[in-house]
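Engineer: Quick one: sequence and predicted model below, then my questions.
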Amino acid sequence: MNRLFYRKLIASSLAMIMFFSLFAGINKAEAETAGLDVNASGAILVDADTGMILYEKNSETALGIASMTKMMTEYLLLEAVKEGKVKWNQEYVVSPELSKMSHDNSLSNVFLRVEAKYKVEDLYAAMAIESANAATIAIAEIVGGSEPKFVEMMNKKAAELGLEKYKFVNSTGLNNRDLLKHFPEVVGDPDEENIMSAKDVAILASRLLQDFPEVLETSSIPGKDFCKGHRR
């Protein structure tokens, strides 16, 4: 996913949050009769305090989720840090393949230099703020040992969280064909992408905020200087 599309996704999410404030004091039936209609294949509107579903449209059908995938990657990283399996100051050495991907201007990225060392906290910020795909893969390798093993962890955690309509094939949310431009092998079929239902996306977002509320501290930052002079 390129940066422009990611920004539009975030803007759309914020618009939904703003729109939700108009319905904060009503119930589901009232929201439906208020004429709320979302121009999307699937949608769900949930009261963050009570969990009440105010509006839903095709909410149980698994659809492509693009960079919303990164919520699961964030969850697994924050969980690993909490459990002491990963340290924020832990360093990661960038491979030539990942560095090349980070310079693909068709994808949302922060440039990573070949053989350079980057701290986990910097890679995390690049992922959370700029939706940097190469940095996300680096995180997957740090937490899972490899992208395929991390994908296994993603699907396992989804089941543990009670999600029902989902399938993860990578850590980023890119279509596998985008990854194949830089890596010879992917999990699943060449044209597969990560899918979830709108209801499961809501559950994942809720659990992420409940279990790791500090995620908002980073995701609310509009821009930040990346280490070694790069921009994220």
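Structural biologist: On my side now, so go ahead.
Engineer: Going by C-alpha atoms from here, please, whenever you check contacts or count neighbours.
Structural biologist: Will do.
Engineer: For residue 65, give its distance to residue 84.
Structural biologist: 30 Å (Cα to Cα, to the nearest Å).
Engineer: out of these two, which sits in the busier spot?
Structural biologist: Taking neighbours as other Cα atoms under 10 Å, residue 65 and residue 84 compare with residue 65 leading, 19 against 10.
Engineer: dump the residue contacts of the closest residue to the more buried one other than its chain neighbours.
Structural biologist: Take residue 65 and drop its neighbours on the chain: the residue closest to it by Cα to Cα, 6 or more residues apart in numbering is residue 195, 5.5 Å away. Applying Cα atoms under 8 Å, 6 or more residues apart in numbering to residue 195 gives the contacts 62, 63, 64, 65, 165, 166, 167, 168.
Engineer: switch to 6 Å and redo it
Structural biologist: Taking Cα atoms under 6 Å, 6 or more residues apart in numbering, we find residue 195 in contact with 62, 63, 64, 65, 166, 167.
Engineer: Against that first model, consider the following:
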Amino acid sequence: MFFSKKIKRAVISLVALISLVSCGATFSAPVKADGANYQTDQVKLNVKSAIAIDSNSGQVLYAKNADKTLPIASMTKLMTVYLTLNAIKNQKLAWDQKVKPTASIVKVANNAEYSNVPLKMGHSYTIKQLYQATLIESANGAAMLLGQTIAGSQKAFIDQMRSQVKKWGIKDAKIYTACGLPNGNVGKDAYPGVNKNAENSMSAKDMAIVGQNLIQDFPEVLDTTKLAHLDFKDQGHTTKMANFNWMLKGLSQYDQTYPVDGLKTGTTDAAGACFIGTVNHAGARLITVVMGARHKDGTDPARFMQTKKLMNYVFTKYRPVTFNAGSQMAGVKNIKVTDGDNATTNLGLKEKTTIWDPADGKTLVAKLNKQTIEAPITKGQVVGNYQFKSGNEKIVSLSNPNGMNVKAKALAANGKVNFFVRIWRMLFGGR
């Protein structure tokens, strides 16, 4: 009698499975959260848009109109710098390689209305000189000469910039110049077929992605962005460069509470005052972006005041907690395994991860995005994603406004049992 009941249950289960596969299962699509605004009411910023993220994981800590596309001005130069560092990495450029500017670039580089080092016709400059001038003095001519050297023309370089941001998943970027000046302000190097008033535009979220990729792929960029002053030498003439990031030590907006070491300012009439900053805090790296801050004149510190306000909010309201690779999360230390030698497999974090835990007195908890997995499983195999909450508050990220995915790996192998064992288990249960 027991045997027949077992068979009957197995047959019913098999029929149900076949029906599900044949008819298809219907699941409700998850409701997409608004990733453009997150904790916006917690701190009032006098800017058009802003965002704060963890540089490594992309966890969003604050967002205000973060999806709104706005002019980015000289923050553009971070993309030019990324492609420069990438070209050096791939041995297409060398730091000591000398290059000469075109007449068009020289004209931009000597325009007193723009930030520049005065490049001269017929003079040679090293890639390192141009790189430093681009980041520290925000030199427009230097940025254009880097692009010219990498791609052969301004248009070709702009096309490379557009291609790069698409690889990062940035879809709405508008890019026309290598330096961030409006299209018509670069003279003969204007992008063809585009209005002279067109400006490079991205969202605060997009700029955070640019900064995140730059720091992750080329962390050495911080060795230059942290410099408050540097000399630019050109055949006996020296230009004293001063960083436009006034939050650096030795400059007017420095505050030891916020030991910023990058990244880049940007200013045009249309953009207002913009700033993408970064700072190490409690062993974690933070990236902030503020766009469209007040800009009365060249002495207005508004963008840095707003950045300090944003950083203060993050430092006060969050505590970064770092878990090492292989760390197990309470409540989800294993996963059920179908047809495995063992019924479950132990899980841990795929790689070292920092979670900014809201300082709300609530416990940080993790949940796995699946309950079972099919055997066989190899040690180290990614088997799912953890998602975190603090109380009822979801921990969200740039890539997922519904929750931040952190990869979970198997801490041990789990082989698959043979066909006969699977049939036996289906009929009689047990393992």
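Structural biologist: That came in fine, so what should we check first? What you see is a predicted model, and the numbers here were worked out from it, not measured in a lab.
Engineer: Give the aligned equivalent of residue 136 of structure 1 in structure 2.
Structural biologist: Applying TM-score structural alignment, one finds that residue 136 of structure 1 aligns to residue 143 in structure 2.
Engineer: since we're on that match, how many residues are nearby?
Structural biologist: Burial measure for residue 143 of structure 2: 30 neighbouring residues, criterion other Cα under 10 Å.
Engineer: Which strand or helix spans it?
Structural biologist: Element membership for residue 143 of structure 2 (DSSP states H and E) is helix 140-151.
Engineer: Run through who's touching that helix.
Structural biologist: 105, 108, 109, 116, 130, 134, 154, 157, 178, 179.
Engineer: how much does that helix stray from structure 1?
Structural biologist: Compared with structure 1 after fitting, helix 140-151 of structure 2 has a mean deviation of 0.5 Å; criterion: mean Cα distance after the TM-score superposition for structure 1.
Engineer: what's the longest helix in structure 2?
Structural biologist: The helix that spans the most residues within structure 2, counting by DSSP state H, is helix 2-23.
Engineer: what sits up against it?
Structural biologist: Residues outside helix 2-23 of structure 2 that contact it (Cα under 6 Å, 6+ apart) are residue 427.
Engineer: helix/strand/coil for the equivalent of residue 95 of structure 2 over in structure 1?
Structural biologist: Aligning on TM-score structural alignment places residue 95 of structure 2 opposite residue 88 in structure 1. Look at residue 88 of structure 1: counting by DSSP: H, G, I helix; E, B strand; the rest coil, its state is coil.
Engineer: on that earlier part again, read off where the following helix or strand past the longest helix of structure 2 ends up in structure 1.
Structural biologist: Remark: after helix 2-23 of structure 2, the chain's next helix or strand is strand 49-54, criterion DSSP H and E. Under TM-score structural alignment, strand 49-54 of structure 2 corresponds to residues 42-47 of structure 1.
Engineer: and the spatially most central residue of structure 1, what helix or strand is that in?
Structural biologist: Nearest to the mean C-alpha position of structure 1, counting by Cα atoms, centre = their mean, stands residue 70 at 1.7 Å. Taking DSSP H and E as the criterion, residue 70 of structure 1 maps to helix 70-82.
Engineer: Compute the inter-axis angle for that helix and helix 133-144.
Structural biologist: Compare the direction of helix 70-82 of structure 1 with that of helix 133-144 by axes from the mean of the first three to the mean of the last three Cα atoms, to 10 degrees and you get 40 degrees.
Engineer: just checking, what packs against the next helix or strand after helix 70-82 of structure 1?
Structural biologist: Per DSSP H and E, the first helix or strand lying C-terminal to helix 70-82 of structure 1 is strand 91-93. With contacts taken as 3 or more Cα pairs under 6 Å, 6 or more residues apart in numbering; DSSP states H and E, strand 91-93 of structure 1 sits against strand 117-119.
Engineer: wait, what's in contact with the aligned partner of residue 169 of structure 1 in structure 2?
Structural biologist: The equivalent of residue 169 of structure 1 in structure 2 is residue 176 (alignment by TM-score structural alignment). By Cα under 6 Å, 6+ apart, the contact list for residue 176 of structure 2 reads 183, 191, 200.
Engineer: and what of residue 88 of structure 1?
Structural biologist: Residue 88 of structure 1 touches 120, 121, counting by Cα under 6 Å, 6+ apart.
Engineer: ok, now the one 5 residues further on?
Structural biologist: Residue 93 of structure 1 is in contact with 115, 116, 117, counting by Cα under 6 Å, 6+ apart.
Engineer: Mind putting these into TSV with neighbour count?
Structural biologist: Below are the contacts of residue 93 of structure 1 laid out as TSV (neighbours: other Cα atoms under 10 Å):
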residue	neighbour count
115	12
116	13
117	13
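Engineer: Which residue range of structure 2 does the longest helix belonging to structure 1 align onto?
Structural biologist: Selection of the longest helix in structure 1 by residue count, based on DSSP H, yields helix 3-22. Counting by TM-score structural alignment, helix 3-22 of structure 1 lines up with no residues of structure 2.
Engineer: Packing partners of that helix?
Structural biologist: Helix 3-22 of structure 1 packs on no helix or strand, going by 3+ Cα pairs under 6 Å, 6+ apart.
Engineer: can we see that at 10 Å?
Structural biologist: If contacts are counted by 3 or more Cα pairs under 10 Å, 6 or more residues apart in numbering; DSSP states H and E, helix 3-22 of structure 1 sits against strand 43-46, helix 120-130.
Engineer: Let me know which of the ones you listed is tucked in deepest.
Structural biologist: Counting by mean count of other Cα atoms under 10 Å, helix 120-130 has the highest mean neighbour count of the helices and strands packed on helix 3-22 of structure 1, with a mean of 22.
Engineer: residues in contact with the residue lying farthest from the centre of structure 1?
Structural biologist: Ranked by distance from the centre of structure 1 (Cα atoms, centre = their mean), the top residue is residue 33, with 32.4 Å. Residues in contact with residue 33 of structure 1 (Cα atoms under 10 Å, 6 or more residues apart in numbering): none are found.
Engineer: Now which residue in structure 2 aligns to the residue nearest to residue 65 of structure 1?
Structural biologist: Residue 195 of structure 1 maps onto residue 201 in structure 2, by TM-score structural alignment.
Engineer: Now do the same contact list for residue 358 of structure 2.
Structural biologist: 61, 314, 316-320, 364, 389-391, 393, 395.
Engineer: just the angle between the helix or strand in which residue 62 of structure 2 is found and strand 49-54, please?
Structural biologist: Using DSSP H and E, residue 62 of structure 2 maps to strand 60-64. Per the same axes, to 10 degrees, the angle that strand 60-64 of structure 2 makes with strand 49-54 is 180 degrees.
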